[in-house]
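the sequence and its predicted three-dimensional model are supplied below.
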Amino acid sequence: MERHEISRVAHRDHPIAAPLSDGSVRELLERLLRGRSEGRLLDLGCGEAPWLVRALAAHPALRAVGVDTDPDALRAALRSAQQLGVERRIGLHHRDVREFTTVDPFDAVLCVGAAHAFGGLGPALAAIGPLLAPGGAVLLGEAYWEGEPTPSAGELFGEGVRDLAGTVAAVREAGWLPVAGHTSSRAELDAYEWAWTGSLTDWALDRPPGPDREQALRAAAEHREQWLGGYRDGFGFVTLVLRRSS
């Protein structure tokens, strides 16, 4: 199984690929789209586009575009849009997010858990700037550390993860200001991890013996061990609504 296939299976029971409850997702979208619900929404690294289809279903005048490198995820996104009857208002692009350009800027842009695809928080915000219309807003989701991470956790996530204050400072240094935010609760963080490991395990146990079954079980076990034995007590996730500071 490819990495993106494992991820897709792992998110079967938690379609938002971030530690956020349905209520938090709804509230963040409403805040992001305040005064922009008749405009255009872009999701960079959209996956199966759960943010977009939910936004389109709630706002009949909204149009949306999603960009991702996983063609299977984009096909799933189209199916979800069709099920909700919003497929005519969404465009899906199989493309590296770093290569996406537009001549018609967007009123709001999402980049939730996808800044790594640009090389980090600063490069992500720099790339988003030209895609955003004047007065627009960005929904940015980023991991952060509460306290000093363990050596194994630090190695797992790399050097780009800051503490919460450092994350907000990096946003400000890049020329943006938070106008709203949500720090995921322990319940949201745990629900996400249990769903990730549990969905993958459940899928594997329904498969006949073979390489895919063993790989899925191994991936779930390794992830569970890294979470419970490494980063659970220090890992956090913040989702910010940003606007340009000038």
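In hand now; what should we look at?

alpha carbons only for contacts and neighbour counts from here, please
Noted.

can you name the farthest residue from the center of the protein?
Pro209 (32.5 Å; Cα atoms, centre = their mean).

ok, the residue most central in space within the chain - contacts?
The chain has Val112 as the residue nearest its centroid, 3.2 Å off, counting by Cα atoms, centre = their mean. Shown in contact with Val112 (Cα atoms under 8 Å, 6 or more residues apart in numbering): Ala18, Gly45, Leu139, Leu140, Gly141, Glu142, Thr239.

can you give me the strands in this structure?
Along the chain, the segments classed as strands by DSSP state E run 40-44, 63-68, 90-94, 106-112, 132-145, 176-183, 235-244.

below is an additional structure, to be compared with the one above:
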Amino acid sequence: MDLPRIFTIRESSHRIHNPFTADKLAALGQALRLTPGTSVLDLASGSGEMLCTWARDHGVTGTGVDISTVFTEQARARAAELEVTDRVTFVHSDASGFVSQEPVDLAACVGATWIGGGVDGTVELLNRSLRPGGVMLIGEPYWRQDVPSPHVATACGAGGPDDFLVLPELIEQFGGLGFDVVEIVLADQDSWDRYQAAQWLNLRRWLDDNPGDELAAEVRAELSTDPVRYARYQREHLGWGVFALMAR
């Protein structure tokens, strides 16, 4: 049970595995008005930056769950680095079926709604761990504008135009599921650049060090095409944000 190796190669230097900068992650924590002792469940927690920095800065406690052995070890190392191992725990497991034994104050899936088969299923999954009156965080892509063609959608990494919604429709979707949107923090093009372009240096450094690896041809092909694809399509059309929800 693990992520395919290409994912950990691509994001080997990343502490945040989505288009958020450290400043935006900090802004989200401040916007949520977190208080010491807030209990958090973070599904698909990656390298643990959200839980670890919020434990340091706000005194939250919690558990992160991720399917990647590499990212889980990075999360544990980050917790040790920030001296918050007494507050946060990281579990290597499939987050798609994970429910907290005790209800939590904040349940999050920031950028991995495939664990629930999409937004609807992920909201249902998180709600099973959330205490009444708690806050849910969903990180999700959205179209910055109406997508002109299926080709543009697939070039942005989607299966088609219907994979994502434009921002107002995504917010309406949350309302249709019975939740109020109580905060949003959105990525911008600069933070997208930092997330996406950092992958290219990771890929190039890995390729230079591993020219004979079985993944070398795949990495070379991605590095040759991804910067142009990103600049031509994804940067202009795809947005991303974290949405804080409370049940009505």
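Thanks, I have it. Computed from a predicted structure; not experimentally measured.

counterpart of the residue nearest to the centre of the first structure in the second structure?
Following TM-score structural alignment, the counterpart assigned to Val112 of the first structure within the second structure is Val110.

measure that match to Arg144 of the second structure for me?
Taking Cα to Cα, to the nearest Å as the measure, Val110 of the second structure falls 19 Å from Arg144 of the second structure.

swap in Arg10 of the second structure?
Taking Cα to Cα, one finds Arg10 of the second structure at 25 Å from Arg144 of the second structure.

out of these two, which sits in the busier spot?
Higher neighbour count among Arg10 of the second structure and Arg144: Arg10, with 20 against 16, using other Cα atoms under 10 Å.

is it true that that one touches Asn202?
Yes: proximity of Arg10 of the second structure to Asn202 meets the contact threshold set by Cα atoms under 8 Å, at 5.9 Å.

which residues in the first structure does the longest helix anywhere in the second structure align to?
Determined from DSSP state H, the single longest helix within the second structure is helix 189-209. Matched against the first structure by TM-score structural alignment, helix 189-209 of the second structure falls on residues 186-206.

contacting residues around stretch 228-244 of the second structure?
With Cα under 8 Å, 6+ apart as the test, stretch 228-244 of the second structure has contacts from 19, 110, 135-145, 147, 152, 155-157, 181-189, 192-193.

buried residues, that stretch. List them.
By neighbour count with 16 or more other Cα atoms under 10 Å, stretch 228-244 of the second structure contains the buried residues 229-230, 233-235, 237-244.

check stretch 206-221 of the first structure too.
Quick answer for stretch 206-221 of the first structure (16+ other Cα under 10 Å): Arg213, Glu214, Ala216, Leu217, Ala219, Ala220, Ala221.

contacting residues for the third one?
What that stands for is Ala216 of the first structure. Ile6, Leu200, Thr201, Ala204.

go on, the last one?
With contacts defined as Cα under 8 Å, 6+ apart, the neighbours of Ala221 of the first structure are Thr197.

who touches stretch 178-193 of the first structure?
14, 18-21, 24, 28, 31, 168, 224, 227, 236-243.

give the contact list for whatever residue of the first structure lines up with Arg78 of the second structure.
Aligning on TM-score structural alignment places Arg78 of the second structure opposite Ser80 in the first structure. Residues near Ser80 of the first structure by Cα under 8 Å, 6+ apart: Val53.
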